[in-house]
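**Q** model this:
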Amino acid sequence: MNRRTMMRGGAALVMAAALAVSGCAGNGTVNGDTAAGSGDAKPAEAAGDATAALVAGAAKLQEQSFKTTIDMGTSGNISGVMDPKTKTGEFLMEAEAEGTKMKTEMRIVEGTNYVRITMPGVDIPGMDGKTWRKLGGAGGTGTLGGFDASDTVKSLEAATDVKWAGDKAVTGTIDLTKAGQQLGMGTSDLGKLTTKTIPFEAGFDGEGRLVTYALTIPAIGTDTPVKMNMTYSDFGTPVDIKAPAASELAKEG
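**A** The predicted structure follows:
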């Protein structure tokens, strides 16, 4: 799942951000959870340290299941649910390329990824909207087989210049040479970067959990910049996802 397959759509996967997971920091609520910028106190763990708040907020996303949405504007959107402890989740990715609407469904069951793509007029197993393909994950981070919605926020480990931008929001910069793959960028695209450091915004709820994360992937070649607005909500939501039945899997070979 490189940047083109993940964010621009395309034949193989047309759309699958490594579930970087994002959201624009600002006022508002997300499914009942208070989002960045509202309230009158910084996360308790932070005690005035913006970097500490960011690290703690991202770490909390590894502790509970959650719902997430990644809005990429005209490039499409991703929504789903993830349990980071059991490595189980389910996501729907929708995009439109050259007037053709495409849908990608993904299930992650105990760390194994299954994908089913619906492309009008395509009758290839795994892309016919009927059968699923089991992905081996050989490509590692930044590929569909290695997709894990809870990994996206790990890109924040490469954050620098973190500063408060309100009571529950921070801004900073991220080095894409260190975090690009976690945001769905392929090795080839990373090598073509002319802008390697980009700004981001992030916000927390009243318990210090990361609930919004926003950044813009710069243009590469003829591609246009892609703004990713990620949100996390409904912490502790039940996640009961089953792997596709053997009869639903496309035959290999």
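
**Q** from here on, contacts and neighbour counts on C-alpha atoms
**A** Will do.

**Q** And the helices in this protein?
**A** For the chain, the helices defined by DSSP state H occupy 3, 50-60, 176-179, 187-191.

**Q** Any chance you could list what contacts the third one?
**A** With contacts defined as Cα atoms under 8 Å, 6 or more residues apart in numbering, helix 176-179 is touched by 154-158, 190, 196-198.

**Q** 10 Å - rerun?
**A** Helix 176-179 has contacts (Cα atoms under 10 Å, 6 or more residues apart in numbering) with 142, 152-159, 182-183, 185, 187, 190-191, 193, 195-198, 217-218.

**Q** Among those, which lie within strands?
**A** Of these, the ones assigned to strands by DSSP state E are 159, 197-198, 217.

**Q** Distance to M93 added to those residues, as TSV?
**A** Formatted as TSV, the ones in strands among the contacts of helix 176-179 follow (distance: Cα to Cα, whole Å):
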residue	distance to M93
A159	27
T197	27
I198	25
I217	18
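
**Q** Mind giving me the ChimeraX select for those, buried ones only?
**A** Of these, the buried ones go into a single ChimeraX selection, burial set by 16 or more other Cα atoms under 10 Å:
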select :159,197,217
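
**Q** buried residues in stretch 150-161?
**A** 150-156, 159.

**Q** Pick the one among those closest to L54.
**A** Distance to L54 across the buried residues of stretch 150-161 (Cα to Cα) is lowest for L156, with 7.9 Å.

**Q** who touches that closest one in this structure?
**A** Neighbours of L156 in contact, by Cα under 10 Å, 6+ apart: 54-55, 58, 172-175, 178-179, 182, 200, 202, 213.

**Q** Name the member of the residues you listed that has the highest neighbour count.
**A** Each of the contacts of L156 was scored for neighbours by other Cα atoms under 10 Å, and A202 scores highest at 33 neighbours.

**Q** count of residues packed around G73?
**A** So G73, with other Cα under 10 Å, has 12 neighbours.

**Q** measure it to M7 for me?
**A** For G73, the distance to M7 (Cα to Cα, to the nearest Å) stands at 10 Å.

**Q** Can you tell me the closest non-neighbouring residue to M185?
**A** R3 (4.5 Å; Cα to Cα, 6 or more residues apart in numbering).

**Q** Before we compare anything, build this one as well:
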Amino acid sequence: MRTVKLLVTAMITATAIAGCGDESDTMDNNASVPTVSAAPTVVQDAAKKLTAAAEKTATTTFRYRAADPSAGGTIEGDTDPKAPASTATMTIDLDAENKLTFQSIAAGGAFYLKISGLPSTGGTDLSKYWLKADPAKITGSLGLLDAKDPIDVKAILNQASNVKSDDGALYTGTLDLSTTTTDGLLFDTDAAKQLGDKAKSVPFSASVNPDGYVSGVRISVPAYGTEAASESSVTLLGFGSPVDATAPTGTQVMNMPEQMYTVLNAQ
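**A** Modelled structure (predicted):
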């Protein structure tokens, strides 16, 4: 989840700007993600069935949780792709005692971000405010928190080939991510470019629950550039549950400083 690493870098850099004053109700931290089983060959039309599950998932609300062990971080939230509306909380462990937390709310075409854990600079304490941002001005990694569907399961799995399953619950195959045009929690455009031909055949596995929704996806990203081989995974649950994305109001809101857009979009 390279986007998380970039966002951490961006927010630490932004502290200088802050100083200028300008299926369960509980997310399981140990929720399982799909693992590959040996030689699945039984299910007929596996690719069509997986595509149908991805399309069904994209039409409803859901909760999600993703982790990036290499960056010591997690992100979880809920989203309504149709509204669109979403909330998210991203936590990054900087060391044993310090962490950064980003909370976001997207509702009614507006986007709000709240940040805690930034070093004090003696200026405005931004952690006390929801920063109202203009989504049109955000082109960097932060944009994934404002996405209608930050997982984008349908778009990802539409690129699947060699799809197999032996039980209709676990699917495996490869993804052609060479034409990826948007960043998401599972994959990003920069990785696709640097992977070159490797991006045309990236191994994946996906779980489908008994109700026909995609409940987990794991992508095994090959090594590229200075990046070691890694796995990106996400767990989805709570399909159809309401999304409470209520926009903050009054004195708890301040406009995001213009300089911060420059810092975030440069990442």
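
**Q** TM-score for these two?
**A** Once superposed, the chains reach a TM-score of 0.74 (TM-score structural alignment, normalised by the length of the first structure), with 227 aligned residues with a Cα RMSD of 3.4 Å.

**Q** thinking again about what came up before, can you name the two of the contacts of L156 of the first structure that sit furthest apart?
**A** Across those, the longest distance by Cα to Cα is 18.4 Å; it joins K178 and A202.

**Q** Strands of the second structure, residue ranges please.
**A** Counting by DSSP E, the strands of the second structure are 62-68, 73-80, 85-93, 99-107, 110-116, 130-133, 160-165, 170-175, 202-208, 214-221, 230-237, 253-255.

**Q** And those strands: which comes nearest T262 of the second structure?
**A** strand 130-133 (12.4 Å).

**Q** what's the mean distance for the closest one versus the first structure?
**A** After superposition onto the first structure, strand 130-133 of the second structure lies on average 2.9 Å away from the residues it aligns with, using mean Cα distance after the TM-score superposition for the first structure.

**Q** which residues in the first structure does that strand align to?
**A** Mapped onto the first structure using TM-score structural alignment, strand 130-133 of the second structure spans residues 132-135.

**Q** how much space between G225 of the second structure and M11 of the second structure?
**A** Note on G225 of the second structure: its distance to M11 of the second structure, by Cα to Cα, is 24 Å.

**Q** Compare the two and say which is more crowded by neighbours.
**A** Set G225 of the second structure next to M11 and count neighbours by other Cα under 10 Å: M11 wins out with 20 against 8.

**Q** isn't that one right up against L264?
**A** Yes - M11 of the second structure lies in contact with L264 (Cα atoms under 10 Å); the separation is 7.4 Å.

**Q** So what does Y112 of the second structure match up with in the first structure?
**A** By TM-score structural alignment, Y112 of the second structure lines up with Y114.

**Q** was I right about T174 of the second structure contacting V163?
**A** Yes - here T174 of the second structure reaches V163: they are 7.2 Å apart, a contact under Cα under 10 Å.

**Q** which residues are in contact with both of those two?
**A** Joint contacts of T174 of the second structure and V163 (Cα under 10 Å, 6+ apart) are 204-205.

**Q** show me the contacts for L131 of the second structure.
**A** 104, 111-115, 248, 252-257.

**Q** cool, D68 of the second structure as well?
**A** 1-5, 74-75, 92, 185-186, 230-234.

**Q** Give the burial count for T224 of the first structure, as a bare number.
**A** Residues near T224 of the first structure, counting by other Cα under 10 Å: 12.

**Q** Hmm, L113 and M260 of the second structure touching each other?
**A** No - the criterion here is Cα under 10 Å, and M260 of the second structure misses it with L113 at 11.9 Å.

**Q** Common neighbours of these two, please.
**A** Shared contacts of M260 of the second structure and L113, counting by Cα under 10 Å, 6+ apart, come down to A133.

**Q** Please pull up the equivalent of V4 of the second structure in the first structure.
**A** With TM-score structural alignment as the criterion, V4 of the second structure pairs with M6.

**Q** scratch that, D80 of the second structure is what I was asking about
**A** Here D80 of the second structure is matched to D83 in the first structure, going by TM-score structural alignment.

**Q** same deal with A52 of the second structure?
**A** By TM-score structural alignment, A52 of the second structure lines up with A56.

**Q** quick one: that match and K192 of the first structure, what's the gap?
**A** To K192 of the first structure, A56 of the first structure is 32 Å away according to Cα to Cα.

**Q** Those two: who's more crowded?
**A** Ranked by neighbour count (other Cα under 10 Å), A56 of the first structure and K192 place A56 first, with 17 against 12.

**Q** just checking, the more buried one touches D205?
**A** No - counting by Cα under 10 Å, A56 of the first structure sits too far from D205 to count as a contact (12.0 Å).

**Q** for the residue nearest in space to the middle of the second structure, what are its contacts?
**A** Centroid check for the second structure by Cα atoms, centre = their mean gives L185 as the closest residue, at 2.9 Å. The neighbours of L185 of the second structure, taking Cα under 10 Å, 6+ apart as the test, are 1-4, 65-68, 75, 144-145, 149-152, 232-234.

**Q** which of those count as buried?
**A** Buried among the contacts of L185 of the second structure (16+ other Cα under 10 Å): 1-4, 65-68, 75, 144-145, 149-152, 232-234.

**Q** Map L144 of the first structure onto the second structure.
**A** So L144 of the first structure corresponds to L142, using TM-score structural alignment.

**Q** Can you tell me how far the residue lying closest to its match once chain neighbours are set aside is from S141 of the second structure?
**A** Nearest residue to L142 of the second structure, sequence neighbours excluded (Cα to Cα, 6+ apart): L7, at 6.5 Å. Distance, L7 of the second structure to S141 of the second structure, using Cα to Cα: 6 Å.

**Q** Then T121 of the second structure?
**A** Counting by Cα to Cα - T121 of the second structure and S141 of the second structure are separated by 24 Å.

**Q** Mind checking which of the two has more residues around it?
**A** S141 (22 against 14).

**Q** quick one: contacts for the more buried one?
**A** So S141 of the second structure contacts 2-8, 10, 183-184, 188, 264-267 (Cα under 10 Å, 6+ apart).

**Q** One more pass at 8 Å, please.
**A** With Cα under 8 Å, 6+ apart, S141 of the second structure has these contacts: 3-4, 6-7, 183, 264-265, 267.

**Q** ok, now S241 of the second structure?
**A** 61-62.

**Q** How about T15 of the second structure?
**A** T15 of the second structure is in contact with 118-121, counting by Cα under 8 Å, 6+ apart.

**Q** I figured T89 of the second structure was touching G73, is that so?
**A** No - using Cα atoms under 8 Å, T89 of the second structure makes no contact with G73, being 10.6 Å away.

**Q** If anything else comes up later, I'll come back, but that's it for now.
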